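S.K.: Return atomic coordinates for the entry below.
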Amino acid sequence: MASSIPLLETLEITLSASGVAELAFNRPSRYNALSPLAYRDWLAAIQWASKCDAVKVVVLTGRGKYYTSGQELQEPDNSPEGKEFVKKRRSVTKTLVDELINFPKLLIAGVNGPAIGFGVTTLALCDVVYTVPEATFNTPFMKLAFCAEGCSSLLFPRIMGISKANEMLLMGRTFTAPELVECGFVSRILPLEGFCNQVLALAEEAAKFSTDALAVTKKLIRDVDRQELLKVNEIEMIRLTERMKAQDSQDAINAFVEQAKRKKVAKLAKQQQLRAKSRL
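M.R.: Below you'll find the predicted structure:
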């Protein structure tokens, strides 16, 4: 069965003999930012895990210091080609969320570091969330003039309570791991040292259970609001597409991209200065 595991550029998949599939965001040098390819890889991995009989439990995690820094932003391209590209990208994102809503197996998130944007909203679609003590959680949608996504407009208030959800979605407050444990968004905090192995060990224990029993029970839990979640995802994606076309959002994205470029230039200049000093 190992030969059937997809080989993906931005996401690493491993499958244990007992049926635990680890899907790890694997762009550590870019803080596991979600490029268009990363969204497609994530979708391919989830679809594979859903259909593969050898997979009993799935663990989502990240390589490096970040879980994921969310969508990788680029300057808006308002050409016909650019608009078509964005349309396809939104379709992939919507399909990915639908797949997470409908995922029939136990889905565990192991948040190994900071999580941002789509990386946070999709945690609410996982069955269990574990995190390291140092992890932070932020959805900077208002800074970019976006809107809620990943069914967060429904699930965040339900899980966190209205006030905390609004602080995250409407005010962009960064939450700590203990805060999200307190409100029930995260199951529990595990030590940083050996975190990944601890999460995989918990998944291995779950993989010993009856696959059918897990599937039936998850279906009972999810069927209560499955259709509502699918509808919410559809509406959120329509509104997000509208928002990203709006001038205020495009201005915010351009400002973010320019600031990132300036930081990169400054970082390179500092590195050059340090190298020059080391040669003296």
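
S.K.: Could you use CA atoms for every contact and neighbour count after this?
M.R.: Will do.

S.K.: Kindly list the longest helix within this protein.
M.R.: Looking across the chain with DSSP state H, the single longest helix is helix 247-279.

S.K.: what comes up buried for that one?
M.R.: Across helix 247-279, burial judged by 16 or more other Cα atoms under 10 Å covers 249-254, 256-257.

S.K.: quick one more, to check against the first:
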Amino acid sequence: MTDHVKIDREAGVLTITLARPEKKNALSNAMYGALADALEGAETDPEIRVVVFQADGDSFSAGNDLGDFVAQATGAFTEERHVWRFLKALANATRPLVAAVHGQAVGVGTTMLLHCDLVFVAPDARLTVPFVNLALAPEAASSWLLPARIGHARAYAMFALGEAVDGATAAAWGLANAVVPAEDLRARARAAADQLAKRPLGALTVTKGLMRDAEAIAALMDKEGALFAQRLQTAEAREAFMAFAERRAPDFSKAG
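M.R.: This next block holds a predicted model:
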């Protein structure tokens, strides 16, 4: 359990709030575990009809806690990695998923949105997937889902160059349903969730199942995960994390 993920249940809606604002909601292993537990539980709870993701503080999520990455790269991480449970829960979710996104949405903070059915963003949202910057590989089936959503050229620029997408652009490109003033963001996401909660759950489940190939998505996550784990052990990744810790630009020419 962790205090960094808050869970609320009301009127058929499960609201999951990332609550680690002092770290810009960087996701620790414990947080991934809490997220996975919540999504898995929603699948078996007949009272839950919709799930909403939101976040406290000035950012949606800074992505994976880099301390965990460093620990994995050095062999110091010995716990069960709950990130895989969370990603598989996203892939296999049958309940509608809604997200309210503001500020930074880095790495998994963006790739998880590709599994959400409705996404609302504030104008200050900045979506980034800088895996190459960290000498890593895409995850959460984003190597397929992101180019399928926005096209190869745009997706490649986000992956390889680390280009950020603001709220207005995210909506224009189809990564989000709408740009909403920050003060109205949570209310807009909740209103959408309330609407969904009143729809026939069986019909929503069938519709989502037809629109997504959960088995193919999960299989790609496994492939990406294996490559991601390999990349964590490379000299390039060690240089990227060392440079981050030392607050300098990485020099990958010496890591090849």
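
S.K.: what TM-score do we get after superposing?
M.R.: Here the superposed chains carry a TM-score of 0.91, computed using TM-score structural alignment, normalised by the length of the second structure; 246 aligned residues with a Cα RMSD of 1.7 Å.

S.K.: picking that back up, just the closest of the buried residues of helix 247-279 of the first structure to Leu274 of the first structure, please.
M.R.: Ranked by distance to Leu274 of the first structure (Cα to Cα), the buried residues of helix 247-279 of the first structure are led by Val257 at 25.8 Å.

S.K.: Which residue of the second structure is paired with that closest one in the alignment?
M.R.: Structural alignment (TM-score structural alignment) places Val257 of the first structure against Ala245 in the second structure.

S.K.: Would you state the strands of the stretch 51-200 of the second structure in chain order?
M.R.: 97-101, 104-106, 118-121, 126-128, 165-166, 178-179 (DSSP state E, counting those that start in this stretch).

S.K.: Redo the ones you listed as TSV? Include distance to Ser59 of the second structure.
M.R.: Listed next are the strands of the stretch 51-200 of the second structure as TSV, based on distance: least, Cα to Cα, whole Å:
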stretch	distance to Ser59 of the second structure
strand 97-101	8
strand 104-106	5
strand 118-121	11
strand 126-128	9
strand 165-166	13
strand 178-179	16
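
S.K.: got TSV for those strands, with distance to Ala137 of the second structure and mean neighbour count too?
M.R.: As requested, the strands of the stretch 51-200 of the second structure are exported to TSV (distance: least, Cα to Cα, whole Å; neighbours: other Cα atoms under 10 Å):
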stretch	distance to Ala137 of the second structure	mean neighbour count
strand 97-101	23	27
strand 104-106	14	24
strand 118-121	24	26
strand 126-128	14	26
strand 165-166	19	20
strand 178-179	29	22
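
S.K.: what about Ile238 of the first structure, neighbour count?
M.R.: 14 (other Cα atoms under 10 Å).

S.K.: how about the host helix or strand of it, aligned to which bit of the second structure?
M.R.: If you go by DSSP states H and E, Ile238 of the first structure is part of helix 226-245. Matched against the second structure by TM-score structural alignment, helix 226-245 of the first structure falls on residues 214-233.

S.K.: Equivalent analysis for stretch 180-200 of the first structure, please.
M.R.: Alignment note (TM-score structural alignment): stretch 180-200 of the first structure is matched to residues 170-190 of the second structure.

S.K.: contact partners of the matching stretch?
M.R.: 52, 54, 98-102, 113-114, 118-123, 127, 149-150, 167-168 (Cα atoms under 8 Å, 6 or more residues apart in numbering).

S.K.: ok, the residue most central in space within the first structure to Glu204 of the first structure distance?
M.R.: Closest residue to the average C-alpha location of the first structure: Gly119 at 2.4 Å, with Cα atoms, centre = their mean. For Gly119 of the first structure, the distance to Glu204 of the first structure equals 24 Å [Cα to Cα, to the nearest Å].

S.K.: Could you do Ser153 of the first structure as well?
M.R.: According to Cα to Cα, Ser153 of the first structure stands 32 Å off from Glu204 of the first structure.
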